[in-house]
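**Student:** Predicted model follows, preceded by the sequence.
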Amino acid sequence: MTKGPIRLDVSINYGVPRKGLPAANSFRKWVAAALEGRIREADLAIRVVDNKEGRSLNRHYRGRDYATNVLSFPADMPEGLPEGVRLPLLGDLVICAPVVGREAREQKKALNDHYAHLTVHGTLHLLGWDHEDEREAECMEQLEREILASLGIADPYTED
């Protein structure tokens, strides 16, 4: 765990109309909560997209022909850097606004809370967390619960 303030540069790009979507400051707050105590500095980008762009990216990078809620693209360290040199570039998140909106309605969740959850979830993926097996999924979900609770957001995995 790292102590002290984090240096964070989060670029937010809206590929859809911003009306009804979280403000850039909200995304930055959610990323900071996910990174707190885990990393000292990070640069990342978040792009909020429509179904067409989300589907295209998911098909191209994951071979799945549908739009998904969040895609995480961790930055690969360039070859040839001296040992111990770390770049602050963490990676990119792509969040599909129509999918997030539909899921929030279907799951009866506040839209901002669902965006917060998916931003935290995607950011943890950038840090290397995954949910490929049951044990990994349980650990990652518990960490998400703790981060979201620190933001005053209810457990996203409980059904009302």
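**Tutor:** Received, thanks. Please read these numbers as outputs of a predicted model, since none were measured by experiment.
**Student:** contacts, neighbours, all on C-alpha from now
**Tutor:** Noted.
**Student:** Now for L71, how many residues are close by?
**Tutor:** For L71, the tally of surrounding residues (other Cα atoms under 10 Å) stands at 26.
**Student:** Actually, D133.
**Tutor:** D133, neighbours per other Cα under 10 Å, totals 8.
**Student:** residue ranges of the strands in this structure, please?
**Tutor:** Here the chain has its strands, by DSSP state E, at 7-14, 41-49, 70-74, 89-96.
**Student:** try it against this one:
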Amino acid sequence: MAVVDRQVAVDANTLPSEAELADWIDRVLAHHPAETRHEVTVRLVDVSESQALNRDYRGKDTPTNVLSFPFEAPPEVPIPLLGDLVICHAVVAQEAQQQHKPLAQHYAHMVIHGTLHLLGYDHIEDDEAEVMEKMERDILAGLEIPDPYLES
């Protein structure tokens, strides 16, 4: 079962709860039964913090929906920390509105997407994107959330 450290660094009343975050992460981990790391920090941030992190770590001077920072402990240090997710509330809320999706469903997608990145999934190459997006679709379907990659 996921252990979530929920950090709120934005003033908003429509943020996912710690229980929702843990449920979404648990659903990803259920597809990875051999994974022993189950602790995730989820930091909910404003535009300026997202933009600064995206600029500093990805070279993109713009805010983004979710950033994933996998944790790699030395082999001799058995820490169950999978990593950190940094989610920009304003970007997620704007995307949900533009895509005509309920905010909670878009948050679920962003947490699932980010957690898959923590596990090493990527979408740079087409074949990697297909694998990652199929996993996202399958997990979201279990939550009765429509395919986020279909054009609305």
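**Tutor:** Ah, there it is. What you see is a predicted model, and the numbers here were worked out from it, not measured in a lab.
**Student:** In JSON lines, list the strands of structure 1 along with distance to S56 of structure 1.
**Tutor:** Shown next, in JSON lines, are those (distance: least, Cα to Cα, whole Å):
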{"stretch": "strand 7-14", "distance to S56 of structure 1": "16"}
{"stretch": "strand 41-49", "distance to S56 of structure 1": "11"}
{"stretch": "strand 70-74", "distance to S56 of structure 1": "12"}
{"stretch": "strand 89-96", "distance to S56 of structure 1": "11"}
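**Student:** between those, which one is nearest to T158 of structure 1?
**Tutor:** Across those, T158 of structure 1 has its closest neighbour in strand 70-74 (19.8 Å, Cα to Cα).
**Student:** what sits up against that closest one?
**Tutor:** 58, 90-96, 118-119, 122-123, 125-127 (Cα atoms under 8 Å, 6 or more residues apart in numbering).
**Student:** quick one: which of those is nearest to I46 of structure 1?
**Tutor:** Among those, and counting by Cα to Cα, the member closest to I46 of structure 1 is L93, at 4.7 Å.
**Student:** Please name the residues that touch the aligned partner of the closest one in structure 2.
**Tutor:** Mapped onto structure 2 by TM-score structural alignment, L93 of structure 1 lines up with L85. Contacts for L85 of structure 2 were tallied using Cα under 8 Å, 6+ apart; they are V40, T41, V42, R43, V66, L67, S68, F69, V111, G114, T115.
**Student:** again, only this time at 6 Å
**Tutor:** V42, L67, S68 (Cα atoms under 6 Å, 6 or more residues apart in numbering).
**Student:** Export those residues as a markdown table, with columns for distance to A129 of structure 2.
**Tutor:** What follows is the contacts of L85 of structure 2, written out as a markdown table (distance: Cα to Cα, whole Å):
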| residue | distance to A129 of structure 2 |
| --- | --- |
| V42 | 23 |
| L67 | 17 |
| S68 | 16 |
